[in-house]
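In: Generate a structure from the sequence data that follows.
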Amino acid sequence: MASHPLASILQSFDFRFAPERDIRLQPYSGSAWRGAFGFALKRLLCVMRLRPCAGCPLSGVCLFPGFFGDDPEHETPRPYILAPQPTPPGGWIRAGEPFAVRLTLIGGAARAAPYVAQALVDAAARGLARQRVPFACLSASAAEPITLGGPSGSIEVNQDPSEPPSAPRTVRLRLATPLRLRLRGDLVTGRSLTPAHILEATLRRARLLGLVEPERDLSQLRELARLLAWRDARFGWLETTRFSSRQDTKMQLGGIVGEAWLDLAPSPELWPWFRLASLLHVGKGASMGFGRIELHAE
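Out: Now for the predicted structure:
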């Protein structure tokens, strides 16, 4: 894993949008953005008059099922992460106030980059949440330059290359959005969370996304992870509410938030995997920005 650049399997776009009117969103608004994005992507790609994907004769060649399929709530990992910034305290975003959204494509999904980036711009322009407040796209940056169309003209996407840093001895790990993991059917809490839990979730997610060969033996990595422990852990639980358009109801999605320090000296080989966790997100709701891990070398 450490031998190949992460940029070869991930492609990210950083967007800055601004609402045309004041709008109030949930603290973590990934569900609202994902719903609007999914509708816009289907409008952009579907040549069958937006018929259901199930039974469609083109489902084997269409790009849309790989991103959403028949059931957008299904927990099979999707090859993208839509991660909006947390909304300000109180949830209000004022008209004209910049709001950041990162869209990351994983593995082979990068071939659809022009479509998904355009769909996100279209989704924002059509409006978010029940108020359908339009968001204008102010700017976008990506690993490779492309041009997107918008209601106010074309938007040039600038190059923004990045390289993963070398392994630090100590790292501060912050759970920036709620992390929801299950261990043998039981929810992992802040008191029971270990570095090995995060590594295991990362390995599983990477394998399901096709980033790790199915036959690769990962037992040594798991053994190394058991040597690690938190220092000065400050984890808690945050309950959030999101609206499911498919079920037309509000749903609870709680998870662990907080931070801890991690001494990597016993297992420096694991650094690329924790780095990957910070890029992939882990746990339930990863495709809409939950389970975001921030790493800060100390």
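In: hey, let's count contacts and neighbours off CA atoms from now on
Out: OK.
In: Stretch 76-93: which residues count as buried?
Out: For stretch 76-93, the neighbour count (16 or more other C-alpha atoms under 10 Å) marks 77, 78, 79, 80, 81, 82, 83, 84, 85, 86, 87, 93 as buried.
In: export those to a markdown table and tack on distance to residue 61 and secondary structure?
Out: Shown next, in a markdown table, are the buried residues of stretch 76-93 (distance: C-alpha to C-alpha, whole Å; DSSP: H, G, I helix; E, B strand; the rest coil):
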| residue | distance to residue 61 | secondary structure |
| --- | --- | --- |
| 77 | 19 | coil |
| 78 | 17 | coil |
| 79 | 16 | coil |
| 80 | 18 | strand |
| 81 | 22 | strand |
| 82 | 23 | strand |
| 83 | 27 | strand |
| 84 | 29 | strand |
| 85 | 33 | coil |
| 86 | 35 | coil |
| 87 | 37 | coil |
| 93 | 39 | strand |
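In: The structure of the following sequence is requested for comparison with the preceding one:
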Amino acid sequence: MLENLLLARYRFALECLSPIEFRSFAGSTLRGAFGSVFRRLVCVTRSPTCEGCLLRQQCAYGYVFETAPPPDSERLRRYESVPRPYVLDAPEGSRLAFAEGERLHFSLTLVGRANDYFPYFVFAFQRLEESGLGAGRQEGKGRFRLLEVLAERADGGTVPVYTPDSGLDTLRLPVIRGTDLIQKAQRLPTDRLGVRFVTPTRLRFEGKLTDEVEFHHLIRALLHRLSSLLYFHCGTEPAMDFTRLIEQAQGVRTVRRSLRWVEQERYSRRQRSRLQMGGFTGEAVFEGDIEPFLPLLVAGEYVHIGKGIVMGLGKIQLVCEEGKEDA
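Out: Okay, the predicted model is just below:
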């Protein structure tokens, strides 16, 4: 069911030329700063919003950042937006400060035809060198240099695709296909598996945020997310029997759950207010017939799960044995 999924993952490395400080979750700041520059670079109408813009369906910014269903869409036609085709993975851990001379690393995952717009991401971060990142930019903080970008292969290896000296090499961009994920899933245990929630995860069930995670909660969220990504960004109607899969998932038991709620907030320029973005982190272990869901879970390691995904929330890692991540 994931054979037509197409992903690309890139690892960015920045050198801090002055201290960089984030006031809250770094992923939110990265996304906001990049989005502002991206919009200035490509928007030709200078309209305050994309809503109602005649160029929205052809605009790189509109497609990546304010993704709307096409006029002829058979899905979500009444919605203003659909799942974005990217995920920005913030620097790991809860660090909010980086000293001059340190390196700041983050990852970018692009889905389907969004990979065609990868050069825009590199160009936008080049332009961000001029304005900087984070707090205190007026006092000289937040300056950085984009050192390199590596593209990740399906086997976990990397290929350099950008350095300041060599420029951008778009001829060497590897992609990760759904068939690669299916092959990886075949190497996982089929009756017991741990899921580590690396970044705060905002998972809804029956309209409410929950931290009492059951296996079928994960599968419901992954089915909806992946089917939408396949439809809107990979040009395919996935063959997924939602009802049958969810019924099967309800038979998988939660044998251990060690989760904690992490409160955090971000500032929304659009709404001009601070928004609560708390979620749970930790680990849960499941037992039962897990085999039918392994490709979905492997894909979830790339596309994340829950709300706030584009700024790095909902990152998961599969754990085959206690304390041992899937290789």
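In: What does the TM-score come to for these two?
Out: Here the TM-score for the pair of chains, by TM-score structural alignment, normalised by the length of structure 1, is 0.84; 288 aligned residues with a C-alpha RMSD of 2.9 Å.
In: ok so, going back, which members of the buried residues of stretch 76-93 of structure 1 are the farthest-apart pair?
Out: 77 and 93 (29.9 Å; C-alpha to C-alpha).
In: which residues touch residue 17 of structure 2?
Out: By C-alpha atoms under 8 Å, 6 or more residues apart in numbering, residue 17 of structure 2 lies in contact with 100, 101, 142, 143, 144, 145.
In: The third one: what's it in contact with?
Out: For residue 142 of structure 2, the contact set (C-alpha under 8 Å, 6+ apart) comprises 16, 17, 18, 19, 20, 21, 132, 133, 134, 135, 136.
In: Please narrow those residues to those residing in strands.
Out: Cross-referencing the contacts of residue 142 of structure 2 against strands under DSSP state E gives 16, 20, 21.
In: May I see those residues organised as JSON lines, with neighbour count and distance to residue 248 of structure 2 added?
Out: Formatted as JSON lines, these follow (neighbours: other C-alpha atoms under 10 Å; distance: C-alpha to C-alpha, whole Å):
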{"residue": "16", "neighbour count": "23", "distance to residue 248 of structure 2": "49"}
{"residue": "20", "neighbour count": "24", "distance to residue 248 of structure 2": "47"}
{"residue": "21", "neighbour count": "19", "distance to residue 248 of structure 2": "46"}
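In: Just send the residues you listed back as JSON lines, with distance to residue 260 of structure 2 too.
Out: What follows is those, written out as JSON lines (distance: C-alpha to C-alpha, whole Å):
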{"residue": "16", "distance to residue 260 of structure 2": "32"}
{"residue": "20", "distance to residue 260 of structure 2": "28"}
{"residue": "21", "distance to residue 260 of structure 2": "25"}
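In: Residue 113 of structure 2: which of those is nearest?
Out: Among these, residue 16 lies closest to residue 113 of structure 2 (C-alpha to C-alpha), at 31.6 Å.
In: corresponding residue for the closest one in structure 1?
Out: Alignment note: residue 16 of structure 2 maps to residue 19 in structure 1; criterion TM-score structural alignment.
In: so which strand or helix has the aligned residue in structure 1 for residue 25 of structure 2?
Out: Superposed on structure 1 with TM-score structural alignment, residue 25 of structure 2 falls opposite residue 28. For residue 28 of structure 1, there is no host helix or strand (DSSP states H and E).
In: Return the set of buried residues in stretch 242-252 of structure 1.
Out: So, applying 16+ other C-alpha under 10 Å, buried residues of stretch 242-252 of structure 1: 242, 243.
In: Distance of the aligned partner of residue 227 of structure 2 in structure 1 relative to residue 107 of structure 1?
Out: Under the alignment (TM-score structural alignment), residue 227 of structure 2 pairs with residue 207 in structure 1. Per C-alpha to C-alpha, to the nearest Å, residue 207 of structure 1 is found 12 Å from residue 107 of structure 1.
In: Kindly report the same for residue 82 of structure 1.
Out: 15 Å.
In: Check residue 86 of structure 1 too.
Out: 26 Å.
In: Kindly report the same for residue 186 of structure 1.
Out: Going from residue 186 of structure 1 to residue 107 of structure 1 by C-alpha to C-alpha gives 30 Å.
In: Then residue 194 of structure 1?
Out: 28 Å.
In: Please apply the same query to residue 57 of structure 1.
Out: Separation of residue 57 of structure 1 from residue 107 of structure 1 (C-alpha to C-alpha): 25 Å.
In: So for the two, which sits in the more crowded spot?
Out: Taking other C-alpha atoms under 10 Å, residue 57 of structure 1 and residue 107 do not tie; residue 107 has more neighbours (16 against 10).
In: Next, the contact list for the nearest residue to that one once chain neighbours are set aside, please.
Out: Closest residue in space to residue 107 of structure 1, ignoring its immediate chain neighbours: residue 9 at 4.7 Å, by C-alpha to C-alpha, 6 or more residues apart in numbering. Residue 9 of structure 1 sits next to 106, 107, 108, 211 when contact means C-alpha under 8 Å, 6+ apart.
In: Which residue in structure 2 aligns with residue 295 of structure 1?
Out: So, by TM-score structural alignment, residue 295 of structure 1 is matched to residue 318.
In: and its match, what does it touch?
Out: 193, 194, 195, 196, 297, 298, 301, 325, 326.
In: which residue in structure 1 lines up with the first one?
Out: This points to residue 193 of structure 2. Residue correspondence to structure 1 (TM-score structural alignment): residue 193 of structure 2 is matched to residue 171.
In: In terms of helices and strands, where is that match?
Out: Short version, using DSSP H and E: residue 171 of structure 1 is in strand 170-179.
In: Toward the C-terminus from that strand, list the very next helix or strand.
Out: Criterion used, DSSP H and E; the element after strand 170-179 of structure 1 is strand 182-183.
In: residues in structure 2 matched by that following strand, start to end?
Out: The aligned range for strand 182-183 of structure 1 is 204-205, by TM-score structural alignment.
In: which residues in the stretch 151-298 of structure 1 form helices?
Out: Ranges of helices within the stretch 151-298 of structure 1 are 195-208, 219-225, 271-280, based on DSSP state H, counting those that start in this stretch.
In: just these: most buried one?
Out: helix 271-280 (a mean of 21; mean count of other C-alpha atoms under 10 Å).
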